[in-house]
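# Predicted model follows, preceded by the sequence.
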Amino acid sequence: MTQRTQQVTQGSRYDLLVVGGGINGAGIARDAAGRGLSVLLCEQDDLAAHTSSASTKLIHGGLRYLEYREFGLVRKALQERETLLRAAPHIMWPLRFVMPHMPNLRPAWMIRAGLFLYDHLARRELLPPSRGIDMRRHPAGAPLVESIRRGFVYSDGWVNDARLVVLNALDAEEHGATVLTRTKLVNAVRAGGEWHAQLRRADGTQLDVRAGAIANAAGPWVGELLHGALGRDANHSVRLVKGSHIVTKRLFEHDHAYIFQNPDKRIIFAIPYEHDYTLIGTTDIEYRGDPAQVAITADETQYLCDSINRYFKQQITPADVRWTYSGVRPLLEEEGADNPSAVTRDYRLELDAPASEAPLLSVFGGKITTFRKLAEEAVDELGRALHNPAPAWTAGAPLPGGDIAQANFERFLAQFKQQYPWLPADLAHRYARAYGTRAKSVIGQAHSLAELGRAFAPGLYEAELRYLRDTEWARSAQDVLWRRSKLGLHVEPGTLASVTQGIDDWFASSPVERKPLRQTTASQHA
């Protein structure tokens, strides 16, 4: 295979060029680099800047997909659920969901049957089974309207979606991949059995590279990239569906989440979020605009408020919304699926590999829970096309910071607090959750809060900014406050603009100092 390099120069050659820095692109880059392929990943914006940071933050099988008879997809997602929980117990953890029973929407027998399938379609070791509950006695019943007297509880998982993308990219780099953010693929043509690609950096400079294969993981832009920069047609297409979320002050005190059934058959989640908040979503609306400009509408905000008000005693209005976010999901287009909620969340991999020509693999559809399996299948196909027989390896491999003994986060947290007793409890918890065993790299040689450097906001010190800049490709306040963390939520609205400006000024005056790669090598997995 081509010799790896961390410095991209004009004419550099790679075995694989991955286009797209969302979860699928980062997952493919990680898997391929771990099999010994030389990999270049380019992303036109920041990692997870679009769809992959705009999910409902769930690692789940998709209980509602059983209603559409998507048994294969649900089983695959349930199998991946526990694999991922073990791989990164700092950014993913089990979550119990409460489903209040509304007899006018779905009969109890149907819900029980669905939950039985959900419990048994795949092996389950970390998560407890579903059960019925009396809402008049269970803590989850207290915030709900008095007419709700029974319900069900089942298990799924929570994920910090944007950090999941960053950790996959980081693991890719530590296995030898090169990751270029704010770098767009402008054009690529086949010549001499390889791809000749033109990349454009944010400063307008052009970089020409060669690649043995291209993986098109551009998400909502997969079709645009195919027909434009790559000049190819495809057998599949994606349907763009907008999903919007709102965040309010905390609506309940316990640690369970809710799944609500709406009269229009949509499912709405209400999830404990960032300690002080409740995350509510999502909508499903056909979208035809620029995916980079997606935003919630007043009608969507009202719809989500109305959905919550059917169930909670505490009523909310749009004035109670603290923050919103929207994303465009590139769902696999299917005939006969008029309702966006009914469009499959499964994926298709399309390989274009004419004889003696460089292969092109495009990703259509998918969901965050199945990203690792998607990446594994993609690299299996690319490996055959590139005559690289290295086996799959990611199923049992932790993500950076996830090498926590027995995936026991609580024990790890207690030890971390003992190691750094001078850290305030909330800050120690956030560092442990965000960075896992890598948190010590954020702290460095500091022995006090003062040694962490300037405080840009409560709990945000210069040492963390330096780590995010040098290790995790952060380049702006937006990258830090709303993707690699959600600290923006915890900044007082009146000071958010000045905090943002201060961080942006720091980035503008602080050159990047990429940290040396860890000693992990692809040969350990290949």
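Nice, I can see it.
# CA atoms for contacts and neighbours, from now on please.
Will do.
# Using the three-state scheme, assign Lys417.
helix (DSSP: H, G, I helix; E, B strand; the rest coil).
# residue contacts, the residue nearest to the spatial centre of the chain?
Geometric centre of the chain, nearest residue: Asp161, 2.9 Å, by CA atoms, centre = their mean. Neighbour list for Asp161: 52-55, 57, 368 [criterion: CA atoms under 8 Å, 6 or more residues apart in numbering].
# what about 6 Å?
Going by CA atoms under 6 Å, 6 or more residues apart in numbering, Asp161 touches 53, 57.
# Give me the distance between it and His50.
11 Å (CA to CA, to the nearest Å).
# Check Glu492 too.
From Glu492 to His50 the distance is 25 Å (CA to CA).
# repeat for Ala77
Distance from Ala77 to His50, by CA to CA: 22 Å.
# try Ile268
For Ile268, the distance to His50 - CA to CA - is 21 Å.
# Compare the two (neighbour count), which wins?
Set Ile268 next to His50 and count neighbours by other CA atoms under 10 Å: His50 wins out with 23 against 20.
# what's that one in contact with, if anything?
Counting by CA under 6 Å, 6+ apart, His50 has no contacts.
# okay, now the one to match up with it:
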Amino acid sequence: MSTQFDTDLLIVGGGINGAGIARDAVGRGLSVMLVEKDDLAAHTSSASTKLIHGGLRYLEYGEVRLVREALIERERLWGMAPHIIWPLRFVLPQTNSPRPAWMVRTGLFLYDHLGGREKLPATETIRLGRDERGHGLKDDGRAFVYSDCWVEDSRLVVLNARDAADRGARILTRTRLVDARRADGGWAATIADADGERTVTARALVNAAGPWVADVLGRVPHARDDRGVRLVKGSHIVVPRLYEGDHAFMLQNPDRRIVFAIPYEGDFTLVGTTDEAWEGAPAKARISRHETDYLLETVARYFDRAPTQADIKWTYAGIRPLYDDKAANASAVTRDYVLDLDQGPQGANENAPMLSIFGGKITTYRKLAEHAMQELAPFFPAAGPAWTAGATLPGGDMPDMDFAGYLATLAARYPQMPAALLRRLARAYGTTTPDILRDARTPADLGEDFGAGLHAREVDWLAANEWARDAEDILYRRSKLGLHVPAGAAEAIARYLAA
């Protein structure tokens, strides 16, 4: 590759699409720099429903291509990261359904057969009153049971960034793009962090800024603006566990929208999502009272136990940057992605490409990255071929995707460590867990205990290897312990990091 520029590819945005493209590109031999104005996965990519799924309801809107691509990716991603992705069975009650049973059954038949399902079990029909998975529901009618996968969404982003960095990419968090302009056949971009501004040059620019994609375009003179982004807020609530079992529920509302109820962090149930139009500039999203009421009403419609506002333990919200297909209903806006390649105005600099990403979903991020590299291929003729389809992510190299087998091996290696601690670490870090534990024999060897099994050694490792800078990074996007640590833990972690 040319040495004329500081980097071949400058990627703006540290969500799942930016991290996925960085990993793919550096693995093909390109030099890569990624800048993210906040933390990795600080916004939309950590505010999902935590699913690797085809999107059953998208079939209703004719999104067959998207659903098929997502279904193919589902088991592929599971194989790449079996520590943070695992199968989940969904119970879809037909009670209260605005859709006739034949329509749901047809959709599930397509769902089972569109994507080459191999390891996940097929759909079954059950009678809720005779099946333990119906316990906790008000009605005991017919239900369908199908499969998708769970994902620790923010960890998926971090692992893609970690793999990219291990292969040579520069990942710069808390670093924002000030502006960018075409110059000398490439790009001259001003970036800024806590130490001030500097200019970097690149052969190509990738705008993967998610909800801020239009904002980035506004920082580039003469950027094409004929593609629109539709901002839709999705919010979730976390309540005390509503039912026993490790299955999830897909709940159909009278307005035809879908809400999931999913086991979360052992003691809780995650309920979401909403679809609410976001007006104005993108910002940190928060749930509204209207959304909270909607989700609580959905739970009350189906479950014996109806939580109230006072029962809500945590909420989160994110803004989805959907491609604007002019759909009247926010729920009907396409979840497919659009890649827009802008080669600039005609003239000497017309071959300095900018690729902007509109839309997308976590499940299809890897394919999106491949398609992004196809768009950029004419500008990098020496780049290598696609390679990510079978390549595991850090910690995911478990034979036969056998998490239980790996956990048993870990327990034999660290016999004095609590089983719950080892399981949590293995779920987060997979086969890289010994890099954290090293020669420790007991929890006391891991340093200060901040609560819920979070120790100083893990905090140190996250700061050194996963770009964690503050307590929120650690508690809510790396370890997922924010709901478990005692009061004052965040402050204690902040003091520790400052020291």
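Arrived safely. Every value quoted in this text rests on a predicted model; they were computed, and no experiment measured them.
# Let me see the TM-score of these two.
TM-score of the superposed chains, computed with TM-score structural alignment, normalised by the length of structure 2, equals 0.97; 495 aligned residues with a CA RMSD of 1.3 Å.
# what separates the equivalent of Gln261 of structure 1 over in structure 2 from Pro415 of structure 2, distance-wise?
Gln261 of structure 1 maps onto Gln252 in structure 2, with residues paired by TM-score structural alignment. Applying CA to CA, the value for Gln252 of structure 2 to Pro415 of structure 2 is 46 Å.
# what's the answer for Ile52 of structure 2, then?
Applying CA to CA to Ile52 of structure 2 and Pro415 of structure 2 gives a distance of 33 Å.
# With neighbour numbers in mind, choose between these two.
Comparing Ile52 of structure 2 with Pro415 by neighbour count (other CA under 10 Å), the higher total belongs to Ile52, at 27 against 12.
# Counterpart of that one over in structure 1?
Per TM-score structural alignment, Ile52 of structure 2 is aligned with Ile59.
# Arg117 of structure 2 now?
Using TM-score structural alignment, Arg117 of structure 2 pairs with Arg124 in structure 1.
# That match - nearest residue in space that isn't next to it in sequence?
Leaving aside its chain neighbours, Arg124 of structure 1 sits nearest to Glu82 (7.3 Å; criterion: CA to CA, 6 or more residues apart in numbering).
# Could you give the number of residues near that neighbour?
Residues near Glu82 of structure 1, counting by other CA under 10 Å: 23.
# Against Asp156 of structure 1, how distant is it?
For Glu82 of structure 1 relative to Asp156 of structure 1 (CA to CA), the value is 9 Å.
# What of Ala474 of structure 1?
30 Å.
# which residue packs closest to whatever residue of structure 1 lines up with Ala223 of structure 2, ignoring adjacent ones?
Applying TM-score structural alignment, one finds that Ala223 of structure 2 aligns to Arg232 in structure 1. Spatially, and ignoring its direct neighbours in sequence, Arg232 of structure 1 is nearest to Leu226 (5.2 Å; CA to CA, 6+ apart).
# Same question for Leu452 of structure 1.
Ala463 (5.1 Å).
# The equivalent of that neighbour over in structure 2: how many residues sit nearby?
Counting by TM-score structural alignment, Ala463 of structure 1 lines up with Arg457 in structure 2. Residues contacting Arg457 of structure 2 under the criterion other CA under 10 Å number 18.
# ditto for the one 5 residues further on
Taking other CA under 10 Å as the neighbour definition, Leu462 of structure 2 ends up with a count of 18.
# for the one 4 residues further on, same thing?
In terms of burial, Glu466 of structure 2 registers 20 neighbours under the definition other CA under 10 Å.
# Please report how far the aligned residue in structure 1 for it lies from Gly228 of structure 1.
The alignment partner of Glu466 of structure 2 in structure 1, by TM-score structural alignment, is Glu472. The spacing between Glu472 of structure 1 and Gly228 of structure 1, counted by CA to CA, is 30 Å.
# and what of Pro330 of structure 1?
Taking CA to CA, one finds Pro330 of structure 1 at 17 Å from Gly228 of structure 1.
# just Leu489 of structure 1 next, same as before
Distance, Leu489 of structure 1 to Gly228 of structure 1, using CA to CA: 38 Å.
# of those two, who's got more company?
Neighbour comparison, Leu489 of structure 1 and Gly228: the larger count goes to Leu489, with 17 against 14 (by other CA under 10 Å).
# Could you find the counterpart of that one in structure 2?
Aligned counterpart of Leu489 of structure 1 in structure 2: Leu483 (TM-score structural alignment).
# and its match, helix, strand or coil?
Going by three-state DSSP: Leu483 of structure 2 is coil.
# swap in Glu82 of structure 1?
Quick answer, by three-state DSSP: Glu82 of structure 1 is helix.
# State whether Ala169 of structure 1 is indeed within a helix.
Yes: counting by three-state DSSP, Ala169 of structure 1 is part of a helix.
# Do I have it right that it meets Ile28?
No: taking CA atoms under 6 Å as the definition, Ala169 of structure 1 is not a contact partner of Ile28, at 9.3 Å.
# residue contacts, Asp352 of structure 1?
359-360.
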